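>>> Predicted model and sequence below, questions to follow.
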Amino acid sequence: MTTTPTRDVVFPPGRKALYERNRYSPAIRSNGFLFVSGQVGSREDGSPEPDIEKQVRLAFENLNGILGAAGCTFDDVVDVTVFLVNPEAHFETIWKIVPDYWGTAPYPTLTGIGVTWLYGFQFEIKVIAKLPEDRPH
């Protein structure tokens, strides 16, 4: 008999239908860590925010919603991967926004990847966070 593994899924408030429609989990708790799927600057209906600066801010707000639902903050993030469409054109615009959400040193690890397509988005951020030991899982 085969059993399906149980995943400890974290859903941000008000966006569960969006994740169910697209068939993925926004975040999974596992072994003391929170693995967060890539977050983009999507509006409530899932469509891209067209303004690049607003899109990046919205991606961080969506990320913070998931982190908060798991009892974390960005201070708990240990690893970050960002995906950028046309990084040569957008990097400076995007990177001037990052300090508003990034916190203070020591910073998490970072991998930045230039891509050609993100489903209509220009920026995506995915993270791994350490679940605080003093907060319930």
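Alright, I've got the coordinates. Numbering: from 1, shown residues only.

>>> switch to C-alpha atoms for all contacts and neighbour counts from now on
Fine.

>>> in the top helix by length along the chain, what's buried?
The longest helix of the chain (DSSP state H) is helix 52-69. For helix 52-69, a neighbour-count test (16 or more other CA atoms under 10 Å) marks 52-53, 55-68 as buried.

>>> structure B:
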Amino acid sequence: MTDRKIILPSSMALLAQRAGYAPAVQVGATVYCAGQVGRTADLQVIADPEAQFVAAWENLRLVLAEAGCTFEDVVEMTTYHVDMRQHMAVFRAVKDRTFPRGACAWTCIGVTELAHPGLLVEIKCVAVSRAVPRDDSVSSS
């Protein structure tokens, strides 16, 4: 049996309900974040690449914050990119002003498409919380 806490920021309730997934799951001090993308709380994909990348990082920040973490707690990250050559310079610029440089293991993967048309990046990560896990965990086997 694994004790786990489902991490669900209130702004992502519609997405979690519609997609049937958890934005993150915390087991002990480890937080496993599902891939976050650049769309609004009402599930609209943001068309402008830079604004979409900013929103993807903000959505990841919200998930981590709900688990009591920050970007500094991230130990591993994977990013999935559509049209990586075209958008990587802008993505890196947004990342460099948002996320601590060189603070975690990072794998960057080019893909042909993501879950919805127009999405250009998905960011998933694993973080280790410095806070004590909460007692209101949901147990699942």
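Alright, I've got the coordinates. Keep in mind it's a predicted model, so treat the numbers as computed, not measured.

>>> returning to that earlier point: contacts for the longest helix of structure 1 next, please.
10-13, 26-27, 36, 39-43, 48-49, 73-74, 93-94, 97, 101, 121-125 (CA atoms under 8 Å, 6 or more residues apart in numbering).

>>> Can you tell me which of those end up in strands?
10, 27, 36, 39-40, 123-125 (DSSP state E).

>>> Report the two of those separated the most.
Val10 and Phe123 (22.0 Å; CA to CA).

>>> Those two: who's more crowded?
Using other CA atoms under 10 Å, the more surrounded residue of Val10 of structure 1 and Phe123 is Phe123, with 27 against 20.

>>> and that one, what is it in contact with?
Contacts of Phe123 of structure 1 (CA under 8 Å, 6+ apart): 40-41, 55-56, 59, 82-85.

>>> which residue lines up with it in structure 2?
Under the alignment (TM-score structural alignment), Phe123 of structure 1 pairs with Val121 of structure 2.

>>> same thing with Asn86 of structure 1?
By TM-score structural alignment, Asn86 of structure 1 lines up with Asp83.

>>> from memory that match sits against Leu120, does it?
Yes: Asp83 of structure 2 is within contact range of Leu120, at 7.2 Å (criterion: CA atoms under 8 Å).

>>> which of the two has more neighbours?
Leu120 (29 against 14).

>>> Report the separation between that one and Val37 of structure 2.
From Leu120 of structure 2 across to Val37 of structure 2, the span is 8 Å (CA to CA, to the nearest Å).

>>> go on, Ser10 of structure 2?
For Ser10 of structure 2, the distance to Val37 of structure 2 - CA to CA - is 16 Å.

>>> okay, these two: which has more neighbours?
Val37 (28 against 12).

>>> which residue packs closest to that one, ignoring adjacent ones?
Nearest in space to Val37 of structure 2, with sequence neighbours left out and distances taken as CA to CA, 6 or more residues apart in numbering, is Ala56 at 4.4 Å.

>>> how about the one you found, what's its match in structure 1?
By TM-score structural alignment, Ala56 of structure 2 lines up with Ala59.
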